[in-house]
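Asker: sequence plus the predicted model coming up.
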Amino acid sequence: MLRELVEPTGLYPRRRSLKRPTAAELRNDYAAARAWAAELSAATGHYSLETVDVGRTTIGSNQLPAAAMFATVEDEIAFAGKTRESVRFLDLVAGLSELDPALRGWALKRPLQLLGLGGAALTAAQVALWLRDNPAPGIYVRQLSLPGVHTKFIENHRRVIDEMEAVLLEGASAEAEPEALTEASDVAEDASVVADAPDTVLGAGAARTPAARFDRRHGFLHPPERVRFRLLDPETPLLGGPDDVMVTAEAFGALRLPVRTVIVTENLVNFLSLPQRPRTLAIFGGGYGFLALRDAGWLRDCRVLYWGDLDTHGFRILDQLRAVHRHVASVLMDEATLLAHCDAWGSEPSPSRAALTRLTDEESIVYKSLGNDDYGSAVRLEQELIRWDWALERLLP
């Protein structure tokens, strides 16, 4: 109905069928049926009623409402009690159209979302217009100087801004010279991709978070990925002594450390608790964020062990890490460890069903068994619940 207010399609007058009582319902509860018909007949200010004859052969002829006929969309909106909302919607559409006529198209695609956003939609439209007119600005989102626009606003409205920019780019391509049409269409298609879809492969150019993907898509600067690590070799002091260091991914990739073994773990306490060992480095993984390790080519010359949670998402993270470094071996992610700690099993909230192609045969068996509930319903063993003596025997043989 909101779309019909803006772009009439000839839908009105509009007939709305009514679910009316049957002859049996009339016989069993005549008072309720009569009250229903009377209520509809008394509220005919916004519609006219069509009636049918019901019950002629059972309890006698009764004229019951069969359909309501609305002459205009405004009449039906008024009957629904939404006149005030419809006026607000038209005001918002007018505001968007004043900013750029192409934005009217977005309003028609998302009428209820526009109502829900209210004035924030106009602010999001101003951001989309700025992005259209300032491709690849090379600044941080924080530096965007538009009224009412701040980092948190961008974070909360990324998808709307992307959709609006796509509409604007489509409008621009329609007015462009023929040789510019293809380029503008490609940009619009890229902008219309769902902003927060996860990367399936952490290859070149992948972005780890929705914010990072938004920044990359629009040419904003984004804080660099960072790597946190500990050098476990006491004979090789790092930076004058500290053994817990965080550097940018670029700096990590340029390191030349005298290590032969690298242990990646997802749990902070495990990371901090790993004991000293010659020529060994520990990395705090932090979930699906292995983009920071992609360009550290020197890791290919090391034995890399990955220790994640023994659940489906732990194997999924392992699979994605191998997209960056295929030689990674898992540790403490085997069936023997799982069964030896059944007293510590928990429940995985949303088990993964993804097809993982980079697991070994043994890993695939455990992954599929977890996903199929062969050990029990949504079983998981968090890495911090594995006995420390058991862990050290397998991590540092």
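Answerer: Alright, I've got the coordinates.
Asker: please make it C-alpha for all contacts and neighbour counts, starting now.
Answerer: Noted.
Asker: so where do the strands sit in the stretch 151-300 of the chain?
Answerer: Ranges of strands within the stretch 151-300 of the chain are 226-231, 245-248, 261-265, 280-284, based on DSSP state E, counting those that start in this stretch.
Asker: ok, second structure coming up, stack it against the first:
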Amino acid sequence: MKLPEDVRQFLARRFQSKHREWLIGGPCEGQWPLEVTLGVPTEQAALRQVDGVRAWVSAWQGWQGGGTLSWCERRWKALGVQRLPEKLALGGPEDVATWVGESTRWERAQSRYRTLTARWPLLAQQLPRYFDVLADYGDADFHRLAEMLDWINRNPKSNLYPRQIPVPGADSKWLDSRKGIISDLIATLQGDPTGERDFFSRCGLRAQPQLMRMRVLDPALRALLGGLGDISAPCEEVASIGIQPNNVFVVENLQTGLAFDDLPGAVVIMRLGYAVDVLGQLPWLQHAQCIYWGDIDTHGFAILNRARTYIPSLKTVLMDEPTLMSHRDLWVEEKEQHLSIELPMLTNTEQKLYQSLKTNICGQQVRLEQERVRWDVAWTAIQESIR
């Protein structure tokens, strides 16, 4: 015997798995009405649980909700004539949404789906992927999204920076969190749903140049640059810089790089994160000794692994077990570990430490941020790495 709460839980699961499909087609032949049988008991079963049957009938007598409730009559020898709830028929998604408390979201999503597909029929199959956008965006955000799609679709090769698009309220913060949906829907409108997904390429927009922050640590090298020692410039400009350092340090965090003192023949590149692929664009780096120093955590080793695909000879400093264990009091927890089981570009020693971090041998998701390494220890190791 299904109580109203049992039916609600069943319909909640059905809504969760089917609501996107329902958005496309509405009622389909054979799908609606959706009938839910309520489990009418036999007389023998009813006799074994008379109070339970009474509570079940009472619950449905007080029921108010979407769909149509059907009752049946049973003539039982011991219990006489009984009127019992037999099945619930739901005429469409709106009835299911009413049952599970999703009426407002369903109606809003359906209305916006119809608005966008009336304007762009090509989006009919793609929009249900973004049900939550349709259901939960405020009116201002929804209209802004529609106008952004309209403008880019009409101006596919504008070569403007995103902030130059004449759509009110589409500032950088708003746009950054919506690049995925915009490029996806524009690709569909352009008839190329499986093609280029890069937001700027797909939308015909100009990306801001990727800046590289680098410090020149050798006074002689700085003299070649007119005394310039702290450089932030597009990668292609750094690639053509007129110096040839002997030693290149790559550090994960900005303040670490800022802490470096002068070193002969050296530069330090800072705060690339996972964008270490730009190192492959620096021809002068191929003739230098390159040394990477990152956080001792799974992402630090993942960045190192990625960097070695561009600089196979890349060495490390201060990314070893002795450094980790001697700074135990400064450990913090790495909130989300890197997903890879193994990183093929690591050395055996690095791989062993990576596995220790992944399997929590040292502690729960241990992380030692490079800025926390005692500077007297760090600076000695840095100097020794280039002797």
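Answerer: Nice, I can see it. None of the values given here were measured: they were computed from a predicted structure.
Asker: drop the TM-score for these two in here.
Answerer: Put the two chains on top of each other and the TM-score (TM-score structural alignment, normalised by the length of the second structure) is 0.79; 358 aligned residues with a C-alpha RMSD of 3.3 Å.
Asker: as a markdown table, the strands of the stretch 151-300 of the first structure with distance to Val331 of the first structure and mean neighbour count would be great.
Answerer: Formatted as a markdown table, the strands of the stretch 151-300 of the first structure follow (distance: least, C-alpha to C-alpha, whole Å; neighbours: other C-alpha atoms under 10 Å):
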| stretch | distance to Val331 of the first structure | mean neighbour count |
| --- | --- | --- |
| strand 226-231 | 18 | 21 |
| strand 245-248 | 24 | 14 |
| strand 261-265 | 9 | 22 |
| strand 280-284 | 14 | 23 |
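Asker: dump those strands to TSV, plus distance to Ser369 of the first structure.
Answerer: Below are the strands of the stretch 151-300 of the first structure laid out as TSV (distance: least, C-alpha to C-alpha, whole Å):
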stretch	distance to Ser369 of the first structure
strand 226-231	33
strand 245-248	37
strand 261-265	23
strand 280-284	27
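Asker: for those, which one sits closest to Ala166 of the first structure?
Answerer: Ala166 of the first structure lies closest, by C-alpha to C-alpha, to one member of the strands of the stretch 151-300 of the first structure: strand 226-231, at 31.8 Å.
Asker: in the second structure, which residue range corresponds to that closest one?
Answerer: Mapping strand 226-231 of the first structure onto the second structure (TM-score structural alignment) gives residues 211-216.
Asker: average offset of the matching stretch relative to the first structure?
Answerer: Average distance, stretch 211-216 of the second structure versus aligned residues of the first structure after superposition (mean C-alpha distance after the TM-score superposition for the first structure): 1.4 Å.
Asker: residues contacting that stretch, please?
Answerer: Contact with stretch 211-216 of the second structure is made by 222, 228-235, 238, 257-258, 266-272, as judged by C-alpha atoms under 8 Å, 6 or more residues apart in numbering.
Asker: swap in stretch 143-158 of the first structure?
Answerer: Thr123, Ala124, Gln126, Val127, Val141, Arg142, Ala195, Ala211, Phe214.
Asker: contacts only, for the first one.
Answerer: Translated: Thr123 of the first structure. Pro147, Gly148, Val149.
Asker: quick one: the longest strand belonging to the first structure to the second structure mean distance?
Answerer: The longest strand of the first structure (DSSP state E) is strand 62-70. Here strand 62-70 of the first structure, set against the second structure after superposition, deviates by a mean of 2.6 Å using mean C-alpha distance after the TM-score superposition for the first structure.
Asker: so how far is the helix or strand just after that strand from its chain's centroid?
Answerer: Toward the C-terminal end, the helix or strand that comes next after strand 62-70 of the first structure (DSSP states H and E) is helix 73-79. For helix 73-79 of the first structure, the separation from the chain centroid amounts to 36 Å (computed by C-alpha atoms, centre = their mean, to the nearest Å).
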